[in-house]
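Student: the following comprises the amino acid sequence and a computationally predicted model.
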Amino acid sequence: MKMPEQIVAVAARVEQRLADHLSGVRGPRQPPERLAEAMRYAALGGGKRFRPFLLIECAGLFGVKLENALDAAVALECVHCYSLVHDDLPAMDDDALRRGRPTLHLAFDEATAILAGDGLLTLAFEILATPQTHGDAAVRGALTLSLARAAGWGGMAGGQSLDLEAEGKPARIDEIRHLQGLKTGALIEYACVAGAILGRA
């Protein structure tokens, strides 16, 4: 399926900023190269970047320019990529392919995949905490709290838990809706909320 040009253009900007964040040392310590390489493998070179696009578009509704929403969008994509890495693990879905390539635990190893997922998740919050993301600490705090709730036990992680519990069992429509609302819907909802937070709505 061909993606609309606007989504493709935003995806390219997100990809570049994501690569920038993953290319160098952000803090006082040099990350192990193998871990950094695994994080880049997981996050770069594929994906529609729908969630970042939605965040940027929602921020635009409140007059926020793309450049001023880009880091928050990249943080969201880091969380999404981490979730895919962990979802693919043998203990969960045990998938062999992701975006047409071997999944991270097969391309590297299972332990490195777990750590790369952890690294992407924590990088998301590091990005949100920096003044480069937004000059107002209250806005950064609101973004961080909202993303933690969307990604955590009452959101995406909770949905993944329900998904694993439901495997091989018949499920009612309301149970499926609840599961998907957490596993997939929570980050999509966050994209919209984050755009409004950036716009001080």
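Tutor: Structure's in. What do you need?
Student: could you use CA atoms for every contact and neighbour count after this?
Tutor: OK.
Student: is Arg140 in contact with Leu128, as I believe?
Tutor: Yes. Counting by Cα atoms under 8 Å, Leu128 is a contact partner of Arg140 at 6.0 Å.
Student: and stretch 131-143, what's buried?
Tutor: 133-134, 139-140, 142-143 (16 or more other Cα atoms under 10 Å).
Student: then stretch 153-168?
Tutor: So stretch 153-168, judged by 16+ other Cα under 10 Å, has buried residues 155-160, 162-163.
Student: ok, now stretch 58-69?
Tutor: Under 16+ other Cα under 10 Å, the buried positions of stretch 58-69 are 58-60, 64, 66, 68-69.
Student: in CSV: those, plus secondary structure and distance to Ala124.
Tutor: Shown next, in CSV, are these (DSSP: H, G, I helix; E, B strand; the rest coil; distance: Cα to Cα, whole Å):
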residue, secondary structure, distance to Ala124
Cys58, helix, 19
Ala59, helix, 18
Gly60, helix, 21
Val64, coil, 20
Leu66, helix, 18
Asn68, helix, 16
Ala69, helix, 14
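Student: format those as TSV; extra columns: distance to Cys81.
Tutor: Compiled in TSV, the buried residues of stretch 58-69 are given as follows (distance: Cα to Cα, whole Å):
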residue	distance to Cys81
Cys58	21
Ala59	22
Gly60	24
Val64	25
Leu66	21
Asn68	22
Ala69	19
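Student: quick one: which of those is nearest to His178?
Tutor: Cys58 (24.2 Å; Cα to Cα).
Student: what's the burial count for Arg177?
Tutor: 12 (other Cα atoms under 10 Å).
Student: this protein: strands as residue ranges?
Tutor: Secondary structure of the chain (DSSP state E): strands located at 97-98, 101-102.
Student: adding distance to Asp88, write these out as a markdown table.
Tutor: Output for these, formatted as a markdown table (distance: least, Cα to Cα, whole Å):
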| stretch | distance to Asp88 |
| --- | --- |
| strand 97-98 | 8 |
| strand 101-102 | 10 |
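Student: now render those as JSON lines, adding distance to Phe108 and mean neighbour count.
Tutor: Output for the strands of the chain, formatted as JSON lines (distance: least, Cα to Cα, whole Å; neighbours: other Cα atoms under 10 Å):
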{"stretch": "strand 97-98", "distance to Phe108": "13", "mean neighbour count": "14"}
{"stretch": "strand 101-102", "distance to Phe108": "9", "mean neighbour count": "13"}
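Student: now do the same contact list for the nearest residue to Ala69 once chain neighbours are set aside.
Tutor: With sequence-adjacent residues excluded and distances taken as Cα to Cα, 6 or more residues apart in numbering, Ala69 is closest to Ile56, at 5.7 Å. Counting by Cα atoms under 8 Å, 6 or more residues apart in numbering, Ile56 touches 66, 69-70, 73, 195.
Student: how about JSON lines for the residues you listed, with distance to Val8 added?
Tutor: Formatted as JSON lines, the contacts of Ile56 follow (distance: Cα to Cα, whole Å):
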{"residue": "Leu66", "distance to Val8": "14"}
{"residue": "Ala69", "distance to Val8": "17"}
{"residue": "Leu70", "distance to Val8": "15"}
{"residue": "Ala73", "distance to Val8": "15"}
{"residue": "Gly195", "distance to Val8": "19"}
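Student: and here is the other one:
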Amino acid sequence: MTNATPHAPHRTLAAPDGFDNWLTAFRDQVEGRLTAALDHQLVDTPPRLARALRHTTLDGGKRFRPALVFLGSLIGRPWPETDESRFDSLWPAAIAVELVHVYSLVHDDLPSMDDDDLRRGRPTLHRAFDEATAILAGDALQSLAFTTLAEAQADTATRLDWTRRLAAAIGPAGMVGGQAIDLALAGQVGEDGAPDLARLADLHDRKTGALIRASLVMGARWAGLPERQLRLVDDFGRLLGRAFQIQDDILDVTGSAEDLGKTPGKDAATDKCSYVTVAGLDGARRELDDTVRHAHAVLWELATLGADGQALSACLDFVTRRRY
């Protein structure tokens, strides 16, 4: 894939106007890279499936997880980064992460899972096409993600590390396991045996946090961060993922369909276990504040080891104040 993807203009990591503007510019570049990746990999794909893959992958989303791959590579370096050409070999990891994320959304929206009709401001894939096509598209996106890593112009050790981390993050001990727990706990809010916050944190550390965590570490590992710092980045990624989910749960109550691009109020309507349904809105906000404090403590520890966490701090701030 890498050889078929054109070089992006060298503004990928520049952020003179702050994190939000950087993420917006980065999102445009992800769009171009994803389009090139699909053009390369869908040549022999049946037309209807190819249309479904383009429909669900392109023109939407925050592109937050591929951004984390690049942010992970900047730990210990000044931010914004100015020498950007050396980051070209990191793009396959970022694209693979986004393809996996899109697959997770497609399957999460299915009638047998969360049964949602709206995603990224458009009909979910099983509504726009049909349920069978959505299942197949999700399967295909997983395959495309790992093909992208296999074709990456990186050394063998890096490609193996990326593959192992991504597979573990989305497997039975990670995202898929979290989804299984989520389904098993549905309807238990307010009942005997309902999950407490510790069990809820474990659920979402798997379902949402594992991929966020892996994205950061994949970038940091590529950049050659020392093992001690890598462990701290992994810990920060866990807390960042948890903060992301808590904010998601808060926005499910306080946000609008226009801002969110998906149906608000779904958690309460379907008796799902969220930070709000378990702890209440004020309790969820307290949990978010506590998670952010712990995350900043990890950044402080990174700083004592000489690693610049400016980019991660800006990212954490974005996560906690976002409205979509």
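Tutor: Now that the structure is in, tell me what you want to look at. This one's a predicted model, so the numbers in the text were calculated from it and none came from an experiment.
Student: follow-up on the earlier one: which one of the strands of structure 1 lies closest to Gly117 of structure 1?
Tutor: The nearest among those, by Cα to Cα, is strand 97-98 at 14.2 Å.
Student: now what about the closest one, what contacts it?
Tutor: Thr103.
Student: and stretch 242-256 of structure 2, what's buried?
Tutor: 242-253, 255-256.
Student: where in structure 1 does it align, residue-wise?
Tutor: Per the alignment by TM-score structural alignment, stretch 242-256 of structure 2 matches no residues in structure 1.
Student: repeat for stretch 124-144 of structure 2
Tutor: So stretch 124-144 of structure 2 sits over residues 103-123 in structure 1, by TM-score structural alignment.
Student: what range in structure 1 matches stretch 287-296 of structure 2?
Tutor: By TM-score structural alignment, stretch 287-296 of structure 2 lines up with nothing in structure 1.
Student: which residues does that stretch contact?
Tutor: 236, 239-240, 242-243, 246-247, 313, 316, 320.
Student: got TSV for those residues, with distance to Gln142 of structure 2 and secondary structure too?
Tutor: Converted to TSV, these look like this (distance: Cα to Cα, whole Å; DSSP: H, G, I helix; E, B strand; the rest coil):
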residue	distance to Gln142 of structure 2	secondary structure
Phe236	26	helix
Leu239	25	helix
Leu240	24	helix
Arg242	24	helix
Ala243	26	helix
Ile246	26	helix
Gln247	27	helix
Ser313	31	helix
Leu316	28	helix
Thr320	29	helix
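Student: show me the one of the strands of structure 1 that comes nearest Arg34 of structure 1.
Tutor: Comparing these by Cα to Cα, strand 101-102 comes nearest, at 16.7 Å.
Student: so for the helix ranked longest in structure 2, what gets flagged as buried?
Tutor: Longest helix in structure 2, counting residues (DSSP state H): helix 275-304. Using 16+ other Cα under 10 Å as the test for burial, helix 275-304 of structure 2 gives 275-279, 281, 284-285, 287-288, 291-292, 294-296, 298-299, 302-303.
Student: from the contacts of stretch 287-296 of structure 2, pick the one nearest Pro123 of structure 2.
Tutor: Gln247 (23.2 Å).
Student: nearest residue to that closest one in space, please, no chain neighbours.
Tutor: Thr320 (6.2 Å).
Student: again, but for Leu162 of structure 1
Tutor: In space, Leu162 of structure 1 is closest to Leu179, 6.2 Å off (Cα to Cα, 6+ apart).
Student: give the contact list for that neighbour.
Tutor: 159-160, 162-163.
Student: could you redo the last one with a cut-off of 10 Å?
Tutor: Going by Cα atoms under 10 Å, 6 or more residues apart in numbering, Leu179 of structure 1 touches 155-156, 158-163, 166, 173, 185.
Student: which one in structure 2 is aligned with it?
Tutor: So Leu179 of structure 1 corresponds to Leu203, using TM-score structural alignment.
Student: find the residue at the geometric middle of structure 2.
Tutor: Arg65 (3.7 Å; Cα atoms, centre = their mean).
Student: tell me the contacts of the residue of structure 1 most remote from its centre?
Tutor: Most distant from the centre of structure 1: Pro170, at 29.6 Å, with distances by Cα atoms, centre = their mean. By Cα under 10 Å, 6+ apart, Pro170 of structure 1 lies in contact with Ile176.
Student: all helices for structure 1, in order.
Tutor: 5-23, 33-43, 50-61, 66-87, 104-107, 110-129, 137-151, 156-166, 173-183, 185-198.
Student: which residues in structure 2 does the first one align to?
Tutor: Counting by TM-score structural alignment, helix 5-23 of structure 1 pairs with residues 21-39 of structure 2.
Student: mean deviation of the matching stretch from structure 1?
Tutor: Once the two are superposed, stretch 21-39 of structure 2 sits an average of 0.8 Å from its aligned residues in structure 1 (mean Cα distance after the TM-score superposition for structure 1).
Student: list the buried residues in that stretch.
Tutor: Of the residues in stretch 21-39 of structure 2, those buried (16+ other Cα under 10 Å) are 22-23, 25-27, 29-38.
Student: next one: stretch 46-65 of structure 2
Tutor: Buried residues in stretch 46-65 of structure 2 (16+ other Cα under 10 Å): 49-50, 52-57, 61, 63-65.
Student: how about that stretch, aligned to which bit of structure 1?
Tutor: Taking TM-score structural alignment, stretch 46-65 of structure 2 hits residues 32-51 over in structure 1.
Student: now the end-to-end length of the matching stretch.
Tutor: Chord length of stretch 32-51 of structure 1, first to last residue, is 29 Å (Cα to Cα, to the nearest Å).
Student: ok, stretch 252-267 of structure 2 next?
Tutor: Termini of stretch 252-267 of structure 2 sit 7 Å apart (Cα to Cα).
Student: pull the number of nearby residues for Glu175 of structure 1.
Tutor: 14.
Student: that one contacts Glu165, doesn't it?
Tutor: No. Glu175 of structure 1 lies out of contact with Glu165 (Cα atoms under 10 Å); the separation is 11.5 Å.
Student: map Gly195 of structure 1 onto structure 2.
Tutor: Using TM-score structural alignment, the equivalent of Gly195 of structure 1 in structure 2 is Gly219.
Student: quick one, what contacts that match?
Tutor: Applying Cα under 10 Å, 6+ apart to Gly219 of structure 2 gives the contacts 66-75, 90-91, 93-94, 162, 225.
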